[in-house]
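Engineer: what's the 3D shape of this:
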Amino acid sequence: MPYIEWRGNKCRIKWWSGEYLANGRKKYESKSGFDDEETAYTYGLDREYEVRHGTRMATSRSDLLMDEYGSEVWLPDQDLRPGSVKRYRSILKAQINKQWDRRRVNEIETPEYIAWKNALHQKVERKELARTYVDDILMVFGMLMTDAVQRYRLRTDTPIPPPTPRRGRFVKKVRKKKRPLAMGPVYQLAVNAYTVWGFTGWTYIWDAAFQGMRPGEMFGLQKVYAAPAWPTSEPDREQRKEFQERYARMPATRVQFQHQWVDGKKTLTAPKYDSHRTLVQAPFLTAMHTALAASHTSPWSFPSINGGTLLGASFGRDYWWPIRDGAPAREGLRGLPRPAIPPVEEFAVGGWPIYRLRHWMKECLEEEGHSDTAIETRMGHELAGVKGLYSNLTLKMEQNIVEAQQERWEGFLPGSRRPVDATVSHSSPSRPDDGLIFPGRSPGRRGCQVSVRFTAPGAAPRVVARERSTAACSRFGQHVVASTGWRAQSGHTYLLAAGSRAVTGIEATGAVRASAAGRTLAVRAPANARAQVSARLTGGGTLAEVGRAAED
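Structural biologist: Below is the predicted model of the structure:
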């Protein structure tokens, strides 16, 4: 029972707090300032009622301020991924603490919360804040108040009123309008990326557009998890055997990590939502990755301009913004002159992030009629409900994606039946097939002639192999393999080889000995080295290379 003590002309009430001291004695709480004993005694009875019914809020906790509670008590107790911790801390510092920092947790009332919420929505209407950002602010504040009541007993109830349907003015959620996007603008991005970042940038844009990886996943992509090295280079022995059985003849990239800052250190963490997955590659993209892997010694598939990690670079300022928005010509900045870069209107208007390429990949897959299972698995999502429980990504689904993406690429190339769907400004390279070998057939005056062209970055295309009256000229001769020597900007020389669709592996003998699964081969070789190249076909046969033309 509570008891009363008089102190001067005021009385004080004391009651048991429901807790015990370290010596086993009961711990009491008190309140002073009452003018009469009846009021004080009633107050003490109410406090003991709260103790008995589990609704008591400790006096020692009632003085906790919002900035201390959010940053020092609540956030460290959350089981979150590094990216979420960083975002929540930013919201606490920039918005919640700015509004409520010196207020006690148990002092915030419902009218104050509603006024703050309305002020945030007004900022959205004035386009000072994004609606998604305001939704995140209110979500974090809601979690703070819910845990203050249920977990930490800092309040008896939450100041956030329960949602009531059909109350208040209806406000339609406005989404950023996406402009229709085709291959032309994406190609212009790739051309701009080549100017900014070299062949790494060229490959990066096409990889983002056709693989749909998240930026952090691309930052953390290592050569051992990308074609042509993977799946042979898979570190896990059990998974390696499984992957080799499935992807031996269908090159793919393994999304195993993303690169993030964790406590101020660059760290490889699991992909978002633990969405480890395998992304099959169209042959044209495998050819790019093969040439890219041979062009540098970094363990990362996409090193930065100075050879380091992309995570440590200012990706927006130094990479994406000039690629998207264009940039004027510059002369000799640190010995690196650069021509003018044209803007890509479809991305520059509205300031779209590079994430738009991931959305575009999904749009293309839907247009091509692929199943929800194939699309969402490639995106790194899970289908909800029974549909997700019974679905499974099959090998046929992956093959369909490879064929569709290769067809889309070949349909865009100059000389195909489908016209290029946008005007492209060229600074470098000069054609969409730069750095790759594309076998093709052309009629000659005396019968058929098979010729193969190669276009190096920044150079004019040249014929590297030519042969007349070969079996490939017949209606059944649909298989071609060819090779050429190439000197990279680094000064290293390479033997490059590529084959048509039915090629499953390439082998070089003679002065250069090497082999590779898939349609492409890139290997360091001495200058002017003579090698004989042959290919393995889908049906199990072999194919000799088309005769080399005299090199310039």
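
Engineer: rest of the way, CA atoms for contacts and neighbours
Structural biologist: Noted.

Engineer: Against residue 359, how distant is the nearest residue to residue 412 once chain neighbours are set aside?
Structural biologist: The shortest distance from residue 412 to any non-neighbouring residue, by CA to CA, 6 or more residues apart in numbering, is to residue 420 (5.7 Å). Going from residue 420 to residue 359 by CA to CA, to the nearest Å gives 21 Å.

Engineer: Equivalent analysis for residue 208, please.
Structural biologist: Counting by CA to CA, the gap from residue 208 to residue 359 is 10 Å.

Engineer: more crowded one of the two?
Structural biologist: Set side by side, residue 208 and residue 359 show more neighbours around residue 208, with 21 against 15, by other CA atoms under 10 Å.

Engineer: So the more buried one versus residue 1, what's the distance?
Structural biologist: According to CA to CA, residue 208 and residue 1 sit 70 Å apart.

Engineer: for residue 356, helix, strand, or coil?
Structural biologist: Recorded secondary structure, residue 356: helix (DSSP: H, G, I helix; E, B strand; the rest coil).

Engineer: Show the contacting residues for it.
Structural biologist: Residues near residue 356 by CA atoms under 8 Å, 6 or more residues apart in numbering: none.

Engineer: do residue 171 as well
Structural biologist: Not one residue lies near residue 171 by CA under 8 Å, 6+ apart.

Engineer: Please, which helix or strand holds the closest residue to residue 2 other than its chain neighbours?
Structural biologist: Nearest non-adjacent residue to residue 2, counting by CA to CA, 6+ apart: residue 15, 4.5 Å away. Using DSSP states H and E, residue 15 falls within strand 10-20.

Engineer: which residues touch the very next helix or strand once past that strand?
Structural biologist: Following strand 10-20 in sequence order, the next helix or strand is strand 26-34 (DSSP H and E). Contacts with strand 26-34, where a contact means CA under 8 Å, 6+ apart, come from 10-21, 40, 59.

Engineer: Out of those, which end up buried?
Structural biologist: Neighbour-count burial (16 or more other CA atoms under 10 Å) applied to the contacts of strand 26-34 gives 11-18, 40.

Engineer: In CSV, list those along with distance to residue 285.
Structural biologist: Output for the buried ones among the contacts of strand 26-34, formatted as CSV (distance: CA to CA, whole Å):
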residue, distance to residue 285
11, 83
12, 80
13, 78
14, 77
15, 75
16, 73
17, 69
18, 68
40, 80
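
Engineer: Could you also give me the structure for this second sequence? I'd like to compare it with the first:
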Amino acid sequence: MAHAEKRTYDKRARKWRYRGRYKLPNGRWGSVSRDDNGQPFYTERAAEDYAHGLEVDVRRKQFINPRDGRITVGEWAEKWLSSIDVGPLSEKEYRLRLRNQILPEWGSVAVGDLSPTAIAAWEKQLRRRISKNYADGVMSVFRTMLDDAVTEKIRSDNPVATRKSGRRGKYKPKPKDEKVIATPRQVLLIARNGLQMYGLNEYALVLTSAYTGLRIGELAGVHRSQLELSDSGRGARIRAEQQSQYVDGEFTEIPAKYDSGRGLIIPPFLAALLKQLLDSRPTSEWVFTAPKGGRLLRSGDWYSGPWRFMVEGRPERPAKPRVGYRPGVRPVLGVQGLVPHGLRHSHKVWLDEDGHPRVAVEERMGHALQGVEGTYSHTTLPMELKIAETLQSRWEQSLKPVLDWREFGPVPLPDPPVAN
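Structural biologist: Below is the predicted model:
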């Protein structure tokens, strides 16, 4: 039965300290000398009552040993990282978020001492100095890590508030969808900019992403053997079975995101374009390559350089020794801020606008329908052929110039010379 014991005399407080004794789930005696707020017990009654509460938790199988909560956030983070099963890039990103944001602030704090109010104040400061998306990612890692701490009974609750929690604060309306969506005509203009600046590979990459909905990483991992460009009645197809990523300094092929490897029907124009691309480099193992023929890598430099130029234009460069002349490229109007992943979003919008069955659309996107609909709905060959037909129609319509609307903006001016 729970009881209290006199321990030491606190000279500063001029009081005796007590500890509570209670039976652990394994039958042994446990002890506790501080309450939930970290304050010592200065009365026998306080220590006994707290120990009695812990024994009640043991009987109800809700017991969390206070000593387990003394593990620091840094120590728990190392154990947690070794237990999760995620892709190499996801694990790398988790480690970066922990190392750069979470551990400098909380690494030495005991998990049991984490306060919801303190974390909320820190999150408020965090969102003032980093972008919203990055802050969301940091808090997501922190929340998930402490969810697992709750599961391991290191503490009883998660102090990191969920986005749907009813925490007090000023009302913030749900932000509107700001995802930039491109029309087939705008995609064609972006691809033509890529053709002019970087060649056939960029032209085909943009169009293939837009007309298949495949991610750039998935396209980078497509081998020549994964193309079926001859139509034998089932349509030409591209198989996306893996994605190519740059992990720990070398190229690695990992399974497609969410294990969504799939074969996709493609419209006739795209099959012809991909055949032209393969014929231009018959010895290449991969369909899409780097500018000099090596493995395709799409890093931050490509997003901030070539991709941005294809969308937003690029000023001309006057002729210089050993550099030469570089013509300017005009921006495509109406898609400012479009990111490469926006091509995938655009593809989904096109399929929805054309009224294709939801099961066929979601399967093409690599998603799984949930519930009864996912159990009883199935994609058929006529559904796939209809998708290829409407995509071909959109392509043919995109070849027609829009005479009553400006498609291009002016060529950007070069940056002024820097004064010495």
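
Engineer: And the TM-score between them?
Structural biologist: After superposition, the two chains reach a TM-score (TM-score structural alignment, normalised by the length of structure 2) of 0.79; 396 aligned residues with a CA RMSD of 3.8 Å.

Engineer: Quickly note the distance from the residue nearest to residue 412 of structure 1 to residue 353 of structure 1.
Structural biologist: Distance, residue 420 of structure 1 to residue 353 of structure 1, by CA to CA: 24 Å.

Engineer: out of these two, which sits in the busier spot?
Structural biologist: Here residue 420 of structure 1 and residue 353 are compared on neighbour count by other CA under 10 Å; more neighbours surround residue 420, at 16 against 13.

Engineer: can you map out the strands along structure 2?
Structural biologist: Assigned by DSSP state E, the strands in structure 2 fall at 3-10, 15-23, 29-32, 227-228, 237-240, 242-247, 250-255, 262-265.

Engineer: TSV for those strands, including distance to residue 176 of structure 2?
Structural biologist: Below are the strands of structure 2 laid out as TSV (distance: least, CA to CA, whole Å):
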stretch	distance to residue 176 of structure 2
strand 3-10	58
strand 15-23	54
strand 29-32	51
strand 227-228	39
strand 237-240	32
strand 242-247	31
strand 250-255	33
strand 262-265	31
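
Engineer: Pull out the buried residues from stretch 282-301 of structure 1.
Structural biologist: In terms of neighbour count (16+ other CA under 10 Å), stretch 282-301 of structure 1 has its buried residues at 282-293, 295-296, 300-301.

Engineer: So which of those are in helices?
Structural biologist: Assigned to helices by DSSP state H, the following of the buried residues of stretch 282-301 of structure 1 qualify: 283-293, 295.

Engineer: among these, which two are most distant?
Structural biologist: Using CA to CA, these span at most 18.5 Å, a distance reached by 283 and 295.

Engineer: Near residue 138 of structure 2, how many other residues are there?
Structural biologist: So residue 138 of structure 2, with other CA under 10 Å, has 21 neighbours.

Engineer: Likewise for the one 4 residues further on?
Structural biologist: Other residues near residue 142 of structure 2 come to 22 when the count uses other CA under 10 Å.

Engineer: That one is in contact with residue 105, isn't it?
Structural biologist: No - between residue 142 of structure 2 and residue 105 there is no contact under CA atoms under 8 Å: 11.9 Å.

Engineer: In contact with residue 406 of structure 1, which residues?
Structural biologist: By CA under 8 Å, 6+ apart, the neighbours of residue 406 of structure 1 are 282-284.

Engineer: mind putting those in TSV, distance to residue 187 of structure 1 included?
Structural biologist: Below are the contacts of residue 406 of structure 1 laid out as TSV (distance: CA to CA, whole Å):
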residue	distance to residue 187 of structure 1
282	16
283	17
284	14
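
Engineer: Shared with structure 2, which of the residues you listed?
Structural biologist: Of these, the ones still in contact in structure 2 (both residues aligned by TM-score structural alignment, their matches' CA atoms under 8 Å) are 282-284.

Engineer: Return the closest of those with respect to residue 334 of structure 1.
Structural biologist: residue 284 (33.9 Å).

Engineer: Map that closest one across to structure 2 for me.
Structural biologist: Matched by TM-score structural alignment, residue 284 of structure 1 corresponds to residue 269 in structure 2.

Engineer: How about the contacts made by its match?
Structural biologist: By CA under 8 Å, 6+ apart, residue 269 of structure 2 lies in contact with 392, 395.

Engineer: same question, residue 394 of structure 2
Structural biologist: For residue 394 of structure 2, the contacting residues are residue 184, by CA under 8 Å, 6+ apart.

Engineer: And it, what's its match in structure 1?
Structural biologist: In structure 1, the residue matched to residue 394 of structure 2 (TM-score structural alignment) is residue 408.

Engineer: so how far is residue 182 of structure 1 from that match?
Structural biologist: Separation of residue 408 of structure 1 from residue 182 of structure 1 (CA to CA): 11 Å.

Engineer: now stretch 464-476 of structure 1: which residue numbers in structure 2?
Structural biologist: Under TM-score structural alignment, there's no match for stretch 464-476 of structure 1.

Engineer: repeat for stretch 441-448 of structure 1
Structural biologist: Residue span in structure 2 matched to stretch 441-448 of structure 1, by TM-score structural alignment: none.

Engineer: gap between the two ends of that stretch?
Structural biologist: Across its full length, stretch 441-448 of structure 1 reaches 8 Å between end residues, using CA to CA.

Engineer: Next: stretch 97-104 of structure 2.
Structural biologist: Termini of stretch 97-104 of structure 2 sit 10 Å apart (CA to CA).

Engineer: same thing with stretch 250-269 of structure 1?
Structural biologist: This stretch, stretch 250-269 of structure 1, spans 27 Å end to end (CA to CA).
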